[in-house]
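>>> missing the sequence, but the structure's below:
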């Protein structure tokens, strides 16, 4: 049977190669070095219409990774808060969270993305932009928030070094006998001091957006497409995270709560020091699947006009006719992202399991 499948695939490949040759298309990945001759509306790295298709695909990959990372971080924070609130003794709070979770989980993600896209495009013009807080503007041209501007490449290097040092401190703090709280405070203080020094030395400065004429200038601008995609993804994912957190907390035996209370710990300490570490062994595997789903769901960006990996690869396929090659690239990239996330989360899960056994 396996030999038969290989034979069918071989015949299919030969037929496709013949058809491509007949219409003047050369099979292979040589098209990646050719100029694209099309623009991309939103890029985080340097790109022009004379850039290669490989560069364009890299732009799409970076856009996808940024959206996925931001979505995962915000979904985790919001989902944990909702999951804890879901177990509140206050019936109004618990009922509101339950209604939110049921509404989000029982409506299609694509429909939610259309809703958020329409919402952000329905915002007022720049001259009448909403300003919920100082330094934040909401308009149909995008969302404008304060930004930290670096005046030199040295500042960017120092900032990157500070962030890397903070991450390493968080990951390895336990090995030098620091508690999680001390590691978090130390990292946050280190980053705050770093940015303060940069600002005082003139290497970096805070830039607030401001209304000038018919437009908003300064700060960091987020396009309506980017904002709609990120909000749609983290809102949808947060409902799932809330249920995961709730089930993880409820998996901890009630006796653990009673034992912690008998030691005189207040509710915050009980949750942080006793319940959450045990719940993480249940939460982490499910969170892995949730992160993978969010990353793959970002491909729906093509429906609301955000230039993610799928959108740019589709454009490349239409421009070059290399449909098979572009699909292979897309599959390979998403597999690489999924395997990377799975490996990282599985390693973290293994560490949590080993800590549980050591206790």
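In hand now; what should we look at? Remember, it's a predicted structure, so these values are computed and weren't measured experimentally.

>>> hey, let's count contacts and neighbours off CA atoms from now on
OK.

>>> flag every buried residue along the helix ranked longest in the chain.
Assignment by DSSP state H gives helix 323-358 as the longest helix of the chain. For helix 323-358, burial by neighbour count (16 or more other Cα atoms under 10 Å) applies to 325-326, 330, 334, 337-338, 341-342, 345, 349, 352.

>>> so which elements touch that helix?
helix 276-297, helix 309-320 (3 or more Cα pairs under 8 Å, 6 or more residues apart in numbering; DSSP states H and E).

>>> how far off helix 309-320 does that helix point, in degrees?
160 degrees (axes from the mean of the first three to the mean of the last three Cα atoms, to 10 degrees).

>>> with distance to residue 1 added, can I get the buried residues of helix 323-358 in CSV?
Putting the buried residues of helix 323-358 into CSV (distance: Cα to Cα, whole Å) gives the following:
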residue, distance to residue 1
325, 27
326, 29
330, 28
334, 29
337, 32
338, 30
341, 34
342, 32
345, 37
349, 39
352, 43
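
>>> just those now: which is nearest residue 276?
Taking Cα to Cα as the measure, residue 276 lies nearest residue 352 of the buried residues of helix 323-358, at 11.4 Å.

>>> count the neighbours of the spatially closest residue to the closest one that is not a sequence neighbour for me.
By the measure of Cα to Cα, 6 or more residues apart in numbering, the closest residue to residue 352 outside its immediate chain neighbours is residue 281, 6.1 Å from it. Other residues near residue 281 number 21, with proximity taken as other Cα atoms under 10 Å.

>>> next, the one to line up against it:
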């Protein structure tokens, strides 16, 4: 008696035949792609022909020429004698100043307002609701102009407001104490960042070992050495000075310190408050998406509401919060292009000036698109990676 053995699974898998419907669909896809490529090629050749007829040069060789444009608010060394490439780098830094700092501040403010909307305090929740509804319903450009006009209406430098010693607010902008940053400071900051990364990796390892043997292990001695001790040693070895420079009023302006121009300050406040209103609603809906039973079980154990919110509810709510939060980060980055409305020289403003001076319209616009595309893809990749890290893993 012979027993029939089943064929291997790979033999059972037979490719489905290329039916008429699939063949038709493949042909149509090829046709559509071919039409799209032909259309792009025709537009490109037409643009090149029109530019050559008007004797307008093409290419990015203009980036090596002298820019001749002044940039008032630059965080890196720049003069009008520098090249257009240097001017574009300054504009990129100015755009990143708005995007990165704006994302951090909008996240913090939006989270606070979103939690406040769920507060049992009637007055606090109503104030948070008014904040959200008013800022979401007003156009961002209108809010930007409001803050800019408000900054222009502040007193002159000699009559500047001083809410805190060493901090001045006037129509010259917000002036803060600062620490001059040199090469040695950058090495120390890099050491701090490396220490934070090492502390995070060590914390995961300690948690994994605790799950194996049940013995808790303290992270803070190692983190203290990595984040404070090692940077302090590097700072001492390089002889880095951490002297704080206080601003002083000399004549009609301030000398020293860190100056946030009225244009930058107005744009930052506008995009942060506007985006935080949307983030507040995302945080509120994410917290409400967590089942009420989680709260009830934690309260039955006698845990504090603040502890329950930080360690039980918010980690679960993040799985709902992160995807729409990514969209708000992208919106904030793209909304920074409204800087041209108040004269803040970001990448869009500098590209427009370059376009008017050189006539390189296609190249200038292409650089703007490349910058925003790169920043947006970077934000999306990071947020997608983080979303995958906190996602539930099915067994």
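Now that the structure is in, tell me what you want to look at. All values derive from a computational prediction rather than experimental measurement.

>>> any chance of the helices and strands packed on helix 323-358 of the first structure in a markdown table, with distance to residue 182 of the first structure too?
Listed next are those as a markdown table, based on distance: least, Cα to Cα, whole Å:
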| stretch | distance to residue 182 of the first structure |
| --- | --- |
| helix 276-297 | 16 |
| helix 309-320 | 39 |
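
>>> between those helices, which one is closest to residue 49 of the first structure.
So among these, helix 309-320 is nearest, using Cα to Cα, at 12.3 Å.

>>> quick one: that closest one to the second structure mean distance?
Compared with the second structure after the fit, helix 309-320 of the first structure shows a mean deviation of 1.0 Å (mean Cα distance after the TM-score superposition for the first structure).

>>> so where do the strands sit in the stretch 1-150 of the first structure?
Along the stretch 1-150 of the first structure, counting by DSSP state E, counting those that start in this stretch, strands occupy 137-139, 142-145, 147-150.

>>> turn these into a markdown table, including distance to residue 183 of the first structure and mean neighbour count.
Formatted as a markdown table, these follow (distance: least, Cα to Cα, whole Å; neighbours: other Cα atoms under 10 Å):
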| stretch | distance to residue 183 of the first structure | mean neighbour count |
| --- | --- | --- |
| strand 137-139 | 34 | 22 |
| strand 142-145 | 29 | 23 |
| strand 147-150 | 25 | 16 |
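
>>> relative to residue 292 of the first structure, which of those is closest?
The nearest among the strands of the stretch 1-150 of the first structure, by Cα to Cα, is strand 142-145 at 27.0 Å.

>>> so where is that closest one in the second structure?
Under TM-score structural alignment, the match for strand 142-145 of the first structure in the second structure covers residues 173-176.

>>> cool, stretch 51-68 of the first structure as well?
Mapping stretch 51-68 of the first structure onto the second structure (TM-score structural alignment) gives residues 82-99.

>>> count of residues packed around the corresponding residue of the first structure for residue 57 of the second structure?
When the first structure is aligned by TM-score structural alignment, residue 57 of the second structure is paired with residue 26. By other Cα under 10 Å, 16 other residues sit near residue 26 of the first structure.

>>> wait, what's in contact with residue 26 of the first structure?
Each residue near residue 26 of the first structure by Cα atoms under 8 Å, 6 or more residues apart in numbering is listed here: residue 20.

>>> try the one 10 residues further on
Applying Cα under 8 Å, 6+ apart, one finds that residue 36 of the first structure lies in contact with 49-53, 56, 316, 319.

>>> ok, now how distant is the closest residue to residue 179 of the first structure other than its chain neighbours from residue 120 of the first structure?
Nearest residue to residue 179 of the first structure, sequence neighbours excluded (Cα to Cα, 6+ apart): residue 173, at 7.3 Å. Separation of residue 173 of the first structure from residue 120 of the first structure (Cα to Cα, to the nearest Å): 42 Å.

>>> and what of residue 49 of the first structure?
Distance of residue 49 of the first structure to residue 120 of the first structure, given as Cα to Cα: 28 Å.

>>> the more surrounded of these two?
Neighbour totals were compared for residue 49 of the first structure and residue 120, and residue 120 leads with 20 against 13 (other Cα under 10 Å).

>>> so residue 305 of the second structure is in contact with residue 294, correct?
No - using Cα atoms under 8 Å, residue 305 of the second structure is not in contact with residue 294; the gap is 11.5 Å.

>>> quick one: what's aligned to residue 265 of the first structure in the second structure?
With TM-score structural alignment as the criterion, residue 265 of the first structure matches residue 303.

>>> what's the counterpart of residue 154 of the first structure in the second structure?
Residue 154 of the first structure maps onto residue 184 in the second structure, by TM-score structural alignment.

>>> confirm that match sits in a helix?
Yes - according to DSSP: H, G, I helix; E, B strand; the rest coil, the state of residue 184 of the second structure is that of a helix.

>>> quick check: the gap between it and residue 77 of the second structure.
Distance from residue 184 of the second structure to residue 77 of the second structure, by Cα to Cα: 18 Å.

>>> higher neighbour count, the two?
residue 184 (16 against 8).

>>> so what's that one up against?
By Cα under 8 Å, 6+ apart, the neighbours of residue 184 of the second structure are 235, 238-240.

>>> cool, and residue 25 of the first structure?
If you count contacts by Cα under 8 Å, 6+ apart, residue 25 of the first structure has them with 321-322.

>>> how close does it get to residue 55 of the first structure?
Going from residue 25 of the first structure to residue 55 of the first structure by Cα to Cα gives 21 Å.

>>> same check on residue 106 of the first structure?
Relative to residue 55 of the first structure, residue 106 of the first structure is positioned 39 Å away (Cα to Cα).

>>> looking at these two, which one has more neighbours?
When residue 106 of the first structure is set against residue 55 and neighbours are counted by other Cα under 10 Å, the residue ahead is residue 55, at 20 against 9.

>>> in helices, which of the contacts of residue 184 of the second structure fall?
Per DSSP H, the contacts of residue 184 of the second structure map to helices at 235, 238.
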